[in-house]
Every structure is written in C-alpha cells, then in structure tokens.
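Student: model this:
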Amino acid sequence: MNQLEDLLQQIRACRICEEHLVLGPRPVLRASTTAKLLIVGQAPGTKVHASGKPWDDQSGKRLRLWLGLEPEVFYDESKVAIVPMGFCYPGKGKSGDLPPRPECARHWHQQLLTLLPNIELTLLVGKYAQDYFLKDKARPTLTQTVTNWHEYLPAFMPMPHPSPRNQFWVKHNPWFEQDAVPYLQKQVKQLLS
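Tutor: Have a look, this model is predicted:
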C-alpha cells in the first residue's frame, strides 16, 4: 500500500469528531497522486452522506455543468481529487447545513495535500475553502473573492457554492456564468485532456 492509500484509509476510519455528528462519521473524499484538478467544497450533505459519493446531489449536477464534465470524468479520481473542508455531514443549522467541522482541515488536510503533487488547479467552492486556502488574500465576502477570481489564478479558482439554495447569488451575479464559467470550462478541458 502506498502512502496516499494508507492515509486515505486512516481518514475513512476517522472518528475524531464523532460526538458532534448527528448521522455519525462517514468521511467522503477521493484522491490520487495523478489527479491534476482538486475540488475543495464544504462538507457532504445528507444525500452524499447516504451514498458515500461526493457531489452526488443537485449541487453536484450544477458543479459538473459549470466544469463542463461528464460524471465519468468528474468521478475519475486519477484526474479529479475531491477533498472537502469537512469530510462528514456536519448536521443541520437554522438556514441549511452547519459549517464543516474544523477537525478535518486541522488534522488531515496538510498531510493529504502533500501527497497530491500533480494538482495544477484547485477549485475553492464556497467561503470556508476560500478562507482556508487563500488566507489573508481572501476578501471579506465570498462575492468579493469570486469577483476577483483572476487574481488567484493559475493555482486557485474561487467559486460560489452550486447549491440550488444559492440561486439568488447566481441570479444577481450573472457575470459568473457569463465570464468565469466559460474560462473555467476551457481550463478544465485543457488540464484533463
């Protein structure tokens, strides 16, 4: 077993924050040393928790549309690594799911990212991923960070969350689908071809 496979096995057996998880632990992620695209989202929702397959919901459909990827390419972990900020479903809050549990990033992310040497583009889906990866370069709001997406290239592409709940944001920021999405599709196609 190689180092990455060993680490993924440890992560999938992780119980660090079990006492805080209403549905119990079920870490959901995918990674390979050959992956060139890394997608960092928030945390699995209930549907993904049930299936164990990342982005296996309406948000995933929109994300694949934005990327211009068919499911068979999106789920090819030799090309696309999917590492959320929190690996398990965090539970329900007042206006949607709770934030990702912080233990995952603190305990696992650096170890994992070190073993993904071929990543050329990291998609930062949502404010939690943007704040973690961009640190002081992230703007105060998601909209400000995503509006300035050019500044973070070629390593990072900040994005809004593709959730149907985020339809208001997408509708009020049409430039994202008009300008950023075509650029993203072109980059992803070149990267994975």
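Student: drop to CA atoms for contacts and neighbour counts, all remaining ones
Tutor: OK.
Student: For this structure, which helix extends over the most residues?
Tutor: Longest helix in the chain, counting residues (DSSP state H): helix 181-192.
Student: and it, what does it pack onto?
Tutor: strand 37-40, helix 58-67 (3 or more C-alpha pairs under 8 Å, 6 or more residues apart in numbering; DSSP states H and E).
Student: Of these, which stretch is the most buried?
Tutor: Of all these, strand 37-40 carries the top mean neighbour count, a mean of 23, counting by mean count of other C-alpha atoms under 10 Å.
Student: Can you name the next helix or strand after that strand?
Tutor: helix 46-51 (DSSP states H and E).
Student: mind checking which of the helices and strands packed on helix 181-192 is nearest residue 185?
Tutor: The closest of those to residue 185 is helix 58-67. By C-alpha to C-alpha, the value is 4.9 Å.
Student: Show the subsequent helix or strand relative to the closest one.
Tutor: helix 71-74.
Student: same for that next one, what does it pack against?
Tutor: So helix 71-74, by 3+ C-alpha pairs under 8 Å, 6+ apart, packs with no helix or strand.
Student: Would you mind getting the angle between the longest helix of the chain and helix 58-67?
Tutor: With axes from the mean of the first three to the mean of the last three C-alpha atoms, to 10 degrees defining the directions, helix 181-192 sits at 80 degrees from helix 58-67.
Student: before we move on, back to that, out of the helices and strands packed on helix 181-192, flag the one nearest residue 88.
Tutor: strand 37-40 (13.5 Å).
Student: Burial check on residue 25, number of neighbours?
Tutor: 21 (other C-alpha atoms under 10 Å).
Student: That one is in contact with residue 86, isn't it?
Tutor: No: shown here, residue 25 and residue 86 do not form a contact pair, counting by C-alpha atoms under 8 Å, at 10.8 Å.
Student: Am I right that residue 109 sits in a helix?
Tutor: Yes: assessed with DSSP: H, G, I helix; E, B strand; the rest coil, residue 109 lies in a helix.
Student: Next, the structure of the following sequence, for comparison with the previous one:
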Amino acid sequence: MEKLFEKIKDCTVCSAKLQFGPRPIVSASKTSKIVIIGQAPGSVVHKTGIPWNDKSGENLRKWMGISKDDFYNPQKVAIIPMGFCYPGKGKTGDLPPTKECAPLWHKHILDEIDSVSLVLLIGSYAQSYYLDKKAERTLTQTVKNYRNYLPNYMVLPHPSPRNNIWQAKNKWFAEEVLPVLKKRVKSILK
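Tutor: Prediction:
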C-alpha cells in the first residue's frame, strides 16, 4: 500500500485544473474497517493536510459517534474522497471534486483493504459514482431510502454547516438515520 500512496502523492493528472496545485489527501490501511468517501478536501484541509479537519469533520464525527483518535486511525477508518485535492473556490462555494481521482485510484486503494465492513457515501458525487442507477433522483430521496443500500453502504448528506437548513427541513435524518449510523459504527469498531 505504501507504493500506491507514493504514486498518489506524486500524481499531477489534474494539476492544471487545481487553483492551488495538487496536494492529495487520502488515508487508509490494509485493516481499515470503515471507508469514508466524501467530496474533496476544503481549503482548511488543503492547508493542514489533515482530512475532515474543519466544521464538516466535527459534524461527521458527531454523526458517527466516534472519537478523533478512532476517526484518524487508518487501521479503523479509511478516508478516500472523490477528488483527492482541493479543487478551489467557485461562485457559490468550493468547486466540485475533479473527476479523475475516483476512476484512477479508488479501486486500487479498495483492493488493498482486507475487509471493509461499511462504506459511508457522503454527498451526491460519491452516491452517484458508487450507486449509479440505484441512487434515487435526489440526494434527499437517496438518504431517506438509506436502508436500500445497507449493509454495504450508508448514504449521508454532506455534514457541512451549510446543510443545517436541509437538516432542519428533514428531521427524520437525525431521528432515524443517525442512530442507525452510530450503532453500525460502534459495532464495527468494538
């Protein structure tokens, strides 16, 4: 796996698209039990090199009911975004993840992990890529029908504070989905 991560670290396939240049942020080990597939690193993560090192990460850890120590332990949790590098700012927020990383690297990384018990598909980019035609028409419908994707996948909205309005409109998410997520994470990591 070390050689694979060296290749990823040196990757420049989409560097012309990246406003701040390549800085791949990805973490995994052969023993990772949970895989988190989100969008792409944000500006804070690009600066620090630490995945989910922002408010979104705080929310995600709370949703999962997991400590920082466990979250950042690649023996337990792999972090494999759809785009490994910060794509830069757009008119209404961060640009979408680059499309090159997932088809180029995901299968290679996932093939190196011995036994994944759960994959968290966070946001529409990850859900569209991995669920393809099995995804519902909208992210809300996909998340509402989360049981259709268990036991392999848990589908979630992005935990960004920008999605607080979505969560307020969809109270069923905190009442129904998050307890299932916490229970699964706890049983996998015990």
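Student: How alike are these chains, TM-score-wise?
Tutor: The TM-score (TM-score structural alignment, normalised by the length of structure 2) is 0.98; 190 aligned residues with a C-alpha RMSD of 0.7 Å.
Student: so where in structure 2 does the longest helix of structure 1 end up aligned?
Tutor: The aligned range for helix 181-192 of structure 1 in structure 2 is 178-189, by TM-score structural alignment.
Student: And stretch 22-42 of structure 1, by the same measure?
Tutor: Taking TM-score structural alignment, stretch 22-42 of structure 1 hits residues 19-39 over in structure 2.
Student: Pull out the buried residues from that stretch.
Tutor: Buried positions in stretch 19-39 of structure 2, judged by neighbour count with 16 or more other C-alpha atoms under 10 Å: 20-39.
Student: do stretch 169-186 of structure 2 as well
Tutor: Here stretch 169-186 of structure 2 shows 173, 177, 178, 180, 181, 182, 184, 185 as buried, counting by 16+ other C-alpha under 10 Å.
Student: now swap in stretch 100-110 of structure 1 and tell me
Tutor: By 16+ other C-alpha under 10 Å, the buried positions in stretch 100-110 of structure 1 come out as 100, 101, 104, 105, 108.
Student: Save those residues as JSON lines, and put in secondary structure and distance to residue 142 of structure 1 too.
Tutor: JSON lines is the format used below for the buried residues of stretch 100-110 of structure 1 (DSSP: H, G, I helix; E, B strand; the rest coil; distance: C-alpha to C-alpha, whole Å):
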{"residue": "100", "secondary structure": "coil", "distance to residue 142 of structure 1": "16"}
{"residue": "101", "secondary structure": "coil", "distance to residue 142 of structure 1": "19"}
{"residue": "104", "secondary structure": "helix", "distance to residue 142 of structure 1": "22"}
{"residue": "105", "secondary structure": "helix", "distance to residue 142 of structure 1": "19"}
{"residue": "108", "secondary structure": "helix", "distance to residue 142 of structure 1": "24"}
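Student: Okay, and residue 8 of structure 1 sits in which element?
Tutor: Residue 8 of structure 1 belongs to helix 3-12, assigned by DSSP H and E.
Student: how far does that helix sit from the chain's center?
Tutor: Relative to the centre of its chain, helix 3-12 of structure 1 is centred 18 Å away, using C-alpha atoms, centre = their mean, to the nearest Å.
Student: ok, back up a step: how far apart are the longest helix of structure 1 and its match in structure 2?
Tutor: Its matched residues in structure 2 lie on average 0.5 Å from helix 181-192 of structure 1 after superposition (mean C-alpha distance after the TM-score superposition for structure 1).
Student: Next, the residues that contact that helix from outside, please.
Tutor: 36, 37, 66, 67, 68, 79, 120 (C-alpha atoms under 8 Å, 6 or more residues apart in numbering).
Student: repeat that with 7 Å
Tutor: Contacting residues not belonging to helix 181-192 of structure 1 are listed as 36, 66, 67, 68, 79 [C-alpha atoms under 7 Å, 6 or more residues apart in numbering].
Student: Show me what the second one lines up with in structure 2.
Tutor: Put plainly, it is residue 66 of structure 1. Checking with TM-score structural alignment, residue 66 of structure 1 has residue 63 as its match.
Student: need the contact list for its match.
Tutor: 178, 182.
Student: go with 8 Å
Tutor: Counting by C-alpha under 8 Å, 6+ apart, residue 63 of structure 2 has contacts 178, 181, 182.
Student: Could you see which of these carry over to structure 1?
Tutor: Contacts conserved in structure 1 for the contacts of residue 63 of structure 2, counting by both residues aligned by TM-score structural alignment, their matches' C-alpha atoms under 8 Å: 178, 181, 182.
Student: Residue 137 of structure 1: how many residues sit nearby?
Tutor: There are 12 residues near residue 137 of structure 1, going by other C-alpha under 10 Å.
Student: distance of it from residue 43 of structure 1?
Tutor: 23 Å (C-alpha to C-alpha, to the nearest Å).
Student: Could you do residue 185 of structure 1 as well?
Tutor: Taken as C-alpha to C-alpha, the span from residue 185 of structure 1 to residue 43 of structure 1 is 23 Å.
Student: what do you get for residue 154 of structure 1?
Tutor: From residue 154 of structure 1 to residue 43 of structure 1 the distance is 24 Å (C-alpha to C-alpha).
Student: cool, residue 104 of structure 1 as well?
Tutor: 10 Å.
Student: what touches both of these two?
Tutor: The contact lists of residue 104 of structure 1 and residue 43 share 85, 86, 87, where a contact means C-alpha under 8 Å, 6+ apart.
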